[in-house]
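Enquirer: Sequence first, predicted coordinates after that:
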Amino acid sequence: MASTQQRYMRRGVTKFFFLTTIAAPTNIPTRQELTAGTDLSKQIADIEGWSLENSPIETPDLGNKFSTSIPGEDKAANSALTFYEDLASDVIEALLSKDAVGYICILRKGDIPQSKSLDVFPVRVGSRAPSYSTGTEPAKFKVSFSISDLPTLDAPVPAAAAG
C-alpha cells in the first residue's frame, strides 16, 4: 500500500541557524549548541546554493564512440543568504562580518527532533555587501559564504531539551 506524501512549502517550516561552535567531530550540534546559535530564518529574504555538486571525470576510450564518465570531486555550490536590513539593529551584520567562521545549520523540515533533515555547513564569510535599489522594496544585504569543510547532510535534528 502506497503512503501519502505530505508535501510542504519551505517558508514557515525550514529553519536556518548560525552557530559559532559545534564540539562533536561529526559537526552535528547538540540541542544546547543549536539553542545557543542565532536563528536567522525570519531575516532571510533569499537563499542561494547550500548543496553539494559533483564534477564528473570524462573517461573516453578507443573502443567506444560514447564518452563515459565517473564521479569526480565533490564541491559545495556557491552559497549565499540575502537578509533584510534592520534600521534599529546590526546584530546580523556583526555576527556575519567578513571572515567570521561558524556553521550554517539548516533544519529542512523544521525543528522536528530526530528527523534526519539537518544539514550542517562549516562556513567562513567571504563577503557582506548591501544591495542598493531605487525601487520600492525593502533594504537588503547579501552575505556570501565559503564552505570550509565537508558538510554533514541528513543528520538527525537534536532531541528536544528535557523539560
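Expert: Received it, and whenever you're ready, just let me know what you need. Given the structure is predicted, the values throughout are model-derived calculations rather than measurements.
Enquirer: Going by C-alpha atoms from here, please, whenever you check contacts or count neighbours.
Expert: OK.
Enquirer: quick one: Lys42 is in a strand?
Expert: No - with DSSP: H, G, I helix; E, B strand; the rest coil as the criterion, Lys42 is helix rather than part of a strand.
Enquirer: give me the number of residues near it?
Expert: Counted with other Cα atoms under 10 Å, the neighbours of Lys42 add up to 12.
Enquirer: Please compare the first structure with the one that follows:
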Amino acid sequence: MSATPISQSTRYYRQGISKVLWVPSIATLSAPSRAELNAGIDLSPEISASSGWEVTGNTEDTNALGSRFTGKVPSNTTAGDSSLTFFADATSVDVRTVLLRGDFGNVVWMDEGDVVNYLMDVFPVQVTGVPKQRDISAVAGIMVNFATLREPAENVSIPA
C-alpha cells in the first residue's frame, strides 16, 4: 500500500490576483474586521517588487558527549527584513504620500486575492526607510523598508 498523495493545487500567477494592503490599525491581528481592512489602502497597483515577508524558524544544535552526531531542535522564529518597491511618480504623488519613515501599521498579504474565507497574512510593522531607487537604466522606483515588530498572524481567514 502506498501513501496518500497530497491534493493537487490549482496553480496561479500572482500578478493581477494578489493584494497587498496597508492597514493603519487592526485591533486583533488574528481576526481583522472587514471595516479595518476597508479602512486600509490597496498598495497592489503600484508595487513593482517585494522582498522578505516570510516567517522562518531557527534551530539550535543539541551536542551530546555520548555521540558524534549533532541533532537539532526548533528554537526562535523570525521575520527577516522586508520591503516593497513602488513606481515613482514624475510629479512626486506616489507612495511617499502614504508611507513615511517611522509610520506604524500593518501590511496585509492576500496572496490569492481579497476573497472571503481565503487566507491572508498580517504583518505588524514599522517603516524603517523610504529610499529612492536611482538606477538610471530602469523605471524610477521607491523602496519602502519595514521592520516586523511582533509575530505576524499567518493563514487568517479573510472576513466578509
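Expert: Structure received. Being a predicted model, the structure only gives us computed values, none of them experimental.
Enquirer: Tell me the residues of the first structure aligned with stretch 41-49 of the second structure.
Expert: Aligned by TM-score structural alignment, stretch 41-49 of the second structure falls on residues 38-46 of the first structure.
Enquirer: Now do the SS call for the spatially most central residue of the second structure.
Expert: Nearest to the mean C-alpha position of the second structure, counting by Cα atoms, centre = their mean, stands Trp53 at 3.7 Å. Per three-state DSSP, the local secondary structure of Trp53 of the second structure is coil.
Enquirer: how far away is it from Asp81 of the second structure?
Expert: Trp53 of the second structure sits 8 Å away from Asp81 of the second structure, going by Cα to Cα, to the nearest Å.
Enquirer: ok, now Val93 of the second structure?
Expert: Separation of Val93 of the second structure from Asp81 of the second structure (Cα to Cα) stands at 26 Å.
Enquirer: Comparing the two, which shows the higher neighbour count?
Expert: Between Val93 of the second structure and Asp81, counted using other Cα under 10 Å, Asp81 has the larger neighbour count: 14 against 10.
Enquirer: which position in the first structure aligns with the more buried one?
Expert: Under the alignment (TM-score structural alignment), Asp81 of the second structure pairs with Asn78 of the first structure.
Enquirer: now swap in Leu99 of the second structure and tell me
Expert: Alignment note (TM-score structural alignment): Leu99 of the second structure maps to Leu96 of the first structure.
Enquirer: That match is in contact with Val125, isn't it?
Expert: Yes - between Leu96 of the first structure and Val125 there is a contact under Cα atoms under 8 Å: 6.5 Å.
Enquirer: Overlap of the contact sets of the two?
Expert: Common neighbours of Leu96 of the first structure and Val125, using Cα atoms under 8 Å, 6 or more residues apart in numbering, are Val143.
Enquirer: before we move on, the earlier item: next, work out how far apart the closest residue to the match of Asp81 of the second structure other than its chain neighbours and Arg128 of the first structure are.
Expert: Spatial nearest neighbour of Asn78 of the first structure, chain neighbours left out: Gly49 (5.4 Å); criterion: Cα to Cα, 6 or more residues apart in numbering. Distance of Gly49 of the first structure to Arg128 of the first structure, given as Cα to Cα: 16 Å.
Enquirer: Ok, Ser89 of the first structure next?
Expert: 16 Å.
Enquirer: For the residue nearest to Asn78 of the first structure, the count of nearby residues, please.
Expert: Using other Cα under 10 Å, Gly49 of the first structure has 14 other residues around it.
Enquirer: Specify the local secondary structure of the residue of the first structure most remote from its centre.
Expert: Distance to the chain centre peaks in the first structure at Gly63, reaching 43.5 Å (criterion: Cα atoms, centre = their mean). Local secondary structure at Gly63 of the first structure is given as coil here, using three-state DSSP.
Enquirer: The equivalent of it over in the second structure: what's it in contact with?
Expert: Under the alignment by TM-score structural alignment, Gly63 of the first structure pairs with Gly66 in the second structure. Neighbour list for Gly66 of the second structure: empty [criterion: Cα under 8 Å, 6+ apart].
Enquirer: and Gly66 of the second structure, how far is that from Val73 of the second structure?
Expert: Gly66 of the second structure is 17 Å from Val73 of the second structure, where distance means Cα to Cα.
Enquirer: same question, Asp135 of the second structure
Expert: Shown here: Asp135 of the second structure relative to Val73 of the second structure, a distance of 43 Å by Cα to Cα.
Enquirer: Looking at the second structure, which strand is longest?
Expert: strand 119-129 (DSSP state E).
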